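> next one to model:
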Amino acid sequence: MARNLSRSALAVLFIPSLLLTACGEEDLARSHGVDPEMDRVPEEAPLREGYVWNVEREKYLPVTYAEVDGLAIHEGDMVLGTVKQMEARVREVKALGLEASGPRAQGLVKTDPNSRWPTPVVPYTIDSGVANQNRIQDAINHWHGRTHIRFVLRTASNAAQYPDYLRVQSGSGCSASYGRQGGEQGMWLDGSCSTGTIIHEFAHVLGLDHEHNRQDRDTYVIIRWENMVAGASAHFQQNNNEDDDAFGYDYGSIMHYGPMQGSRNGRPTIEARGGQSIGQRDALSTFDAITVTRLFTRTFTLRAPSGHYVVAEGGGGGTVNANRVAVGPWERLQLVDLDGGALMTGDLVQLQTINGNYVQAANGGGSGVNANPLVPGEWETFRIWKMGGPTGEPTITANDIVVVGTFSVGYPKYWEAVGGGGAGVLAHTDVGSLGPSNMFTVGYP
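The predicted model follows:
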C-alpha cells in the first residue's frame, strides 16, 4: 500500500483556523495588485551581483540584488544585508577563487544554518514613529496562534539576553531582513502595509522565500514577462535549489505573489495554470505554518508511568523502548507538529530521532514501535491526546499526561509502555482498553 502521507491528504486534516482572516478591517484589495512589498525598490534602482553560501552544494552561488539606500535587496522586499557587506563577500569569493559554476541563485532560500534563528524565539523592538502598530501586533498574534514561533519584545532589562534582534522601523514600502543576520536587523514599514503583508515580512525574517520563485514553478504558473514594469523581472527569477522546497507547490501561500504584481499595463504578470487564486495576504496557509514548524522543531520527551523514558535505541535506526531512567540524546525526540500551531490535544505529530530517523508504528499499528524510516509517511504520523495535567487547557505543556495513537481515521492503535515501563513500546491498544500503561508524561528538556 502507499505509505507516503500525501499533501492533499494532509490538507483536510489541519485546523480550519489556519485559513481564517488575519487582516481585520484594512483594505486588502492591493493583495491582488501592485503590492507595497515591491515599493521599496524603484524601477531605476541598479541591479548588482553578489554571492550567497549554499550548504547543500557547499559553494557560493551568485545572486542578483538591487542597491537601495545602501542595502542589498532581493526580490523587492528581502534585505540580504548592506551593499558594503555584499561587496566584501564578492571580493572574498573572487580572491579565493570560490566562484560557483552551474545554475544561478537568483531566487534564494535560507540554506545557511548560521542564518537561521537558533530557537523559535525572535526578539524585536518597534520604533515609536511606526504607523499602524496595531497591525504589527495583530501580525504577531497571528504567528503566535498558528505556530510555536514567539516574537518577544526586547527591552532594556533583557537586551543582554537578546543580542540579535529585529528592529521594526518606518520606511518606504514593506520589506524585511532575510533570515537571522546578527546584531540589529530591520523591518521597514510604511502606512500602506496591511496586517497580512506584515505577516509576510515576518516570514522573510524567519527565512521563508517567495513561493512563486520555486525551482518547479513553471509546472504550476505562467510568468508573463511582457506585462512587467521595468525592473520587475528581477523579482520573478527562479530558485534553482529544489532541495529547499519542503512541500509541493502552494498556491495559497502568503509568500506567493498576486497576479498583478509588477504589472505595467493592467494585465497579469503571473497566472496559475489551473486558474487557482494566488496572492492572498489574509493568513498563513497550512503549509506556510508547517514549513516554519520544520525549521524550528522542539525537543520532546515521553516518560512512562514507571518513570522510564521512551528511547530510540542507538539514536535511531532500531527499536523504540521505554526503559531509560535519565534523558540523553537518544531520549530527546524532535517534535514536528503538523498542525502548525501550539501543540494541542488532537494534533498530528511526527517524532524524529537524533540520527534523523522517524518513529514508526510497524505496519501502521498492531505491533511494535521502531525508529527506522528516514522519510515520514502515514505509519510515522501519530495523533496525540491530552488526558490530564496541571491545567485544563487544550494546549499540551510540560508534565501533561498524553496518549499517542496511530494515524487512522477508523481504529487507531495506542502506544503502550509494556509493563508500565522498563521494556518495549507497542502500538496495539484499542481506545476502549486504555489504561495506566498507555499514559505518558510530556517533557520539554
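
> when you work out contacts or count neighbours from here on, use the C-alpha atoms and nothing else.
Fine.

> the residue most central in space within the chain: what secondary structure?
Centrality entry for the chain: nearest residue to the mean C-alpha point is residue 292, 1.2 Å, by C-alpha atoms, centre = their mean. Following DSSP: H, G, I helix; E, B strand; the rest coil, residue 292 is assigned to helix.

> name the nearest residue to residue 210, sequence neighbours excluded.
residue 255 (4.9 Å; C-alpha to C-alpha, 6 or more residues apart in numbering).

> what about that neighbour, neighbour count?
Residues lying near residue 255 (other C-alpha atoms under 10 Å) number 27.

> for comparison, sequence B:
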Amino acid sequence: MKNKILFIAFVLLTIAGCKEQNNVGLTGPQATSLVKTEEAFPGQRGPELTGYYNGAPVKYMRINGKNVFQGDIILNNLDDPNSLHTSSTGRASYFYKWFQGIVYYTIDPGLPNQTRVTDAINHWQTFTNIRFVARTTEADYVTFVDDPNGCSSNVGLQGGQQFINININCTTGNVIHEIGHTIGLWHEQSRMDRDDYITINLGNVTSGYEFNFDTYQAQGGDGFDLYGSNGLDFGSIMMYGPYDFSSNGLPTITKKDGSLYTVQRTALSNDDIAGVNYMYSKSNLARITCGINGGIMGIGKAQSTLRGNGIFSYNTANGIWTQIYGTAVYIALDQNKIPLVIDNAGNIFQLTTSGIVSSQFPGTATSIAAGSFICITGTVPDASGNYAIYQYNGSSWTSIGRSGVRVAVSGAGQIWVVNAAGSVVKKSGSTWTAVSGVTAKDIAIGGDGTVFMLGTTPDANGNYTLYRNTAALGTQLIPSGSCVSVAVTPQGEPYIVTSNGNSYHGVKAGNPSGTSYSWTQVNTIQ
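As a prediction, the model looks like this:
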C-alpha cells in the first residue's frame, strides 16, 4: 500500500507495498483507468489559502465554507498562527488512531442506498483488524451522511463527531476509500519517495490545484518509509488516477517511463490490507517498565505511528493489558505512576494515565528514568558512544557529570549508570563507585532498591543474561531470566520481556538469598 498514515496532523508513515497489486474482495467494473477520484465539490473551486493544521503548514481551498485538501479531505479546526509555539504544538507529534482499532459509527437515515456503507464496512472488517461498532453514547464517532456535492472525509480520528460525506454517485469502492482516510490513510502519491516511481506533470494540472500533488514533505510534514523495499503501490485504493485534476485531457501522473497505469476503486489492495493490519496490530511487548511506587506499562513491538509504538498499561488484578492513547519509543513511570515517554524524534512528554499529553519537557533524550527524581540520557553521543546524563530540576535539565547509554534512579535518590562499554557505576550521596561482577546493556531499579541488569552478549534467540544486585548480596547471575527488557516492582520482583515479545513475572522461589525464580507468563496483548 505504501500509504501515508496521518493521525490528526501532517506527520505521516509509509506502509509497505509493491509496484502492482492484486485486489481482494469486491468485483466489478470500477477497476479502470477511467475511475474518477473522489472530490468533495466536483467542478467547484474556491480561493487557494495557506494555513496551519495541528502545527504543520498546509495549502487548501475554501469551498462552500469548508477547508478542502487534496480534493476529498476536509480539514477541521485550522490553527491560529499566533498559537503555534505554545505547548499544544508539542502535542502535534501524537497522532491518535481510533482507540483499539474500533470505529464507532452512525448512518444518517436520509442517506440513500445504505448498502454502499454496510458493504464497505464489511469489506474493511473482512480483511483488516478494524472493527466498526454502531454508536450508542460514545464521544468519538463517524457519521455516514448524504452530500449533494461529492465524496469526502476527514483524515484520522478528530475527536467528537466527524463525517464521511457520500454523494448519490459515490460507489461502494469510493466509500472504502473514504473510510481509509477516516482511519488514517493518506493518498498514495503523496509519498516522499514517489518521484522514484512516478512523474507529476504540473503543466497539465488545472491552475490552483497544483498543491494537491505535493508530497507530505512539501506540505511541511515529516515521515519515512516503514519498510521501503518495493516501491509505490499503483494498486492502492488510495491512489490518484493518471488524469486527475487535468486541465487539458493529458495525464497529470505517469510512471517514470511515461506509461500510464490503472487506478481502481474495487477493493483494498493486498498491501493496503497488510499496512492497515500492521498499523492497528495487537502486538506483544518490546519494552516494559515499573514505577517505584507501582504501576506497570509497556511499549508494543509493532510500530503504530511515525512517533513510535503503542503504549499499554497492565492491570495486575485481572492480568489484562489495555492500550492507551499515544505512542513512544521509550517509557518510564514516575513516583506518582504517571507515564513519561520519548518519541522517535527524541521529544519528551508527560502523559495522563489514559495517554493524553499533559506537558512537554524541554530538550530531547534517548532514554528516561524516574525514581525520586527524573534523569535522561541526551541525544549527542561522544566518541565512545555515550550520552551526557541530566537530572530534571523542575524546569530544566542539569548535567550530573556522567555519561552513559542507560540510567536508573531509585526512590532514595541513588543513580545507576551503564555506559557504552558495559561498565556500571552508582552514585550514593555525592560518591560514585564502580559495580563489579557484571557488564551490562540495560538496567532497572525497584522501589526497594533491588537492581536488575541485562548482560551484553545475546544468546541464540537474541536474549541477554539477567543479573540482580542488592545491597546485601551484591551482583548475582539469575540463570533462568534471559530477556531483552526488565523492570522491577516496588517489592523487588522482576518483569521481563523476551525477544519474541512475551512477558513474564518472576517471583523468588525458596531461599531469599538464592537466584532461583519462578516465572509466570503474563497475558499477551489482546
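
> how alike are these chains, TM-score-wise?
Put the two chains on top of each other and the TM-score (TM-score structural alignment, normalised by the length of structure 1) is 0.58; 310 aligned residues with a C-alpha RMSD of 4.3 Å.

> follow-up on the earlier one: what does the residue nearest to residue 210 of structure 1 correspond to in structure 2?
Aligned by TM-score structural alignment, residue 255 of structure 1 pairs with residue 238 of structure 2.

> ok, residue 150 of structure 1 next?
Checking TM-score structural alignment: residue 150 of structure 1 goes with residue 131.

> residues touching that match, list them.
101, 102, 103, 124, 125 (C-alpha atoms under 8 Å, 6 or more residues apart in numbering).

> returning to what we had before: the residue nearest to the centre of structure 1 and residue 206 of structure 1: what is the separation?
Residue 292 of structure 1 is 8 Å from residue 206 of structure 1, where distance means C-alpha to C-alpha, to the nearest Å.

> hang on, the earlier thing: what subset of the contacts of residue 131 of structure 2 is buried?
Using 16 or more other C-alpha atoms under 10 Å as the burial test, those include 101, 102, 103, 124 as buried.

> corresponding residue for the second one in structure 1?
In structure 1, the residue equivalent to residue 102 of structure 2 is residue 121, according to TM-score structural alignment.

> isn't its match right up against residue 144?
No. Contact between residue 121 of structure 1 and residue 144 fails when scored by C-alpha atoms under 8 Å: they sit 10.7 Å apart.

> which residue in structure 2 aligns with residue 429 of structure 1?
Aligned partner of residue 429 of structure 1 by TM-score structural alignment: none.

> how many residues are close by residue 429 of structure 1?
Residue 429 of structure 1: 20 surrounding residues under other C-alpha under 10 Å.

> pretty sure it sits against residue 414.
Yes. Using C-alpha under 8 Å, residue 429 of structure 1 makes contact with residue 414 at a distance of 4.8 Å.

> picking up where we left off before, now the match of residue 102 of structure 2. Nearest residue, chain neighbours left out?
Leaving aside its sequence neighbours, residue 121 of structure 1 sits nearest to residue 150 (C-alpha to C-alpha, 6+ apart; 4.8 Å).

> how much space between that neighbour and residue 289 of structure 1?
13 Å.

> so what's in contact with those two at the same time?
Common contacts of residue 150 of structure 1 and residue 289 (C-alpha under 8 Å, 6+ apart): none found.

> give me the buried positions along stretch 23-35 of structure 2.
Residues of stretch 23-35 of structure 2 classed as buried: 23, 30, 31, 35 (neighbour count, 16+ other C-alpha under 10 Å).

> how close does residue 242 of structure 2 sit to residue 267 of structure 2?
From residue 242 of structure 2 across to residue 267 of structure 2, the span is 18 Å (C-alpha to C-alpha).

> higher neighbour count, the two?
Taking other C-alpha under 10 Å, residue 242 of structure 2 and residue 267 do not tie; residue 267 has more neighbours (28 against 25).

> returning to what we had before: out of the buried residues of stretch 23-35 of structure 2, list just those in strands.
Using DSSP state E, no member of these sits in strands.

> so which residues of the stretch 1-150 of structure 2 form strands?
Taking DSSP state E, counting those that start in this stretch as the criterion, the stretch 1-150 of structure 2 carries its strands at 12-14, 48-53, 56-63, 66-69, 73-75, 102-107, 131-134, 141-146.

> the longest one vs structure 1, average distance?
Yep, that's strand 56-63 of structure 2 we're talking about. When structure 1 is overlaid, strand 56-63 of structure 2 sits 1.5 Å from its aligned residues on average, using mean C-alpha distance after the TM-score superposition for structure 1.

> which part of structure 1 matches that strand?
Aligning strand 56-63 of structure 2 against structure 1 (TM-score structural alignment) gives residues 61-68.

> check the offset of the matching stretch from the chain's centre.
Put simply, stretch 61-68 of structure 1 sits 24 Å off its chain's centre (C-alpha atoms, centre = their mean, to the nearest Å).

> cool, stretch 129-137 of structure 2 as well?
Worked out by C-alpha atoms, centre = their mean, stretch 129-137 of structure 2 lies 21 Å from the chain centre.

> can you check stretch 140-156 of structure 2 too?
Worked out by C-alpha atoms, centre = their mean, stretch 140-156 of structure 2 lies 24 Å from the chain centre.

> kindly report the same for stretch 249-262 of structure 2.
Here stretch 249-262 of structure 2 is found 33 Å from its chain centre; the criterion is C-alpha atoms, centre = their mean.

> between the two ends of it, what distance do you get?
With C-alpha to C-alpha as the measure, stretch 249-262 of structure 2 spans 16 Å from end to end.

> and if you look at stretch 287-303 of structure 2?
13 Å.

> now do stretch 74-89 of structure 1
16 Å.

> what's it in contact with?
Contacts to stretch 74-89 of structure 1, defined as C-alpha under 8 Å, 6+ apart, come from residues 37-41, 50-51, 64-67, 70-73, 107, 174-178, 181, 201, 204, 234-236.

> of these, buried ones?
Buried among the contacts of stretch 74-89 of structure 1 (16+ other C-alpha under 10 Å): 37-41, 50-51, 64-67, 71-73, 107, 174-178, 181, 201, 204, 234-236.

> roughly how far apart are the closest residue to residue 94 of structure 2 other than its chain neighbours and residue 153 of structure 2?
Nearest non-adjacent residue to residue 94 of structure 2, counting by C-alpha to C-alpha, 6+ apart: residue 326, 5.8 Å away. Separation of residue 326 of structure 2 from residue 153 of structure 2 (C-alpha to C-alpha): 23 Å.

> next: residue 325 of structure 2.
Distance from residue 325 of structure 2 to residue 153 of structure 2, counting by C-alpha to C-alpha: 22 Å.

> what do we get in structure 2 for residue 236 of structure 1?
Aligned by TM-score structural alignment, residue 236 of structure 1 pairs with residue 213 of structure 2.

> contact partners for that match?
Applying C-alpha under 8 Å, 6+ apart to residue 213 of structure 2 gives the contacts 70, 189, 190, 200.
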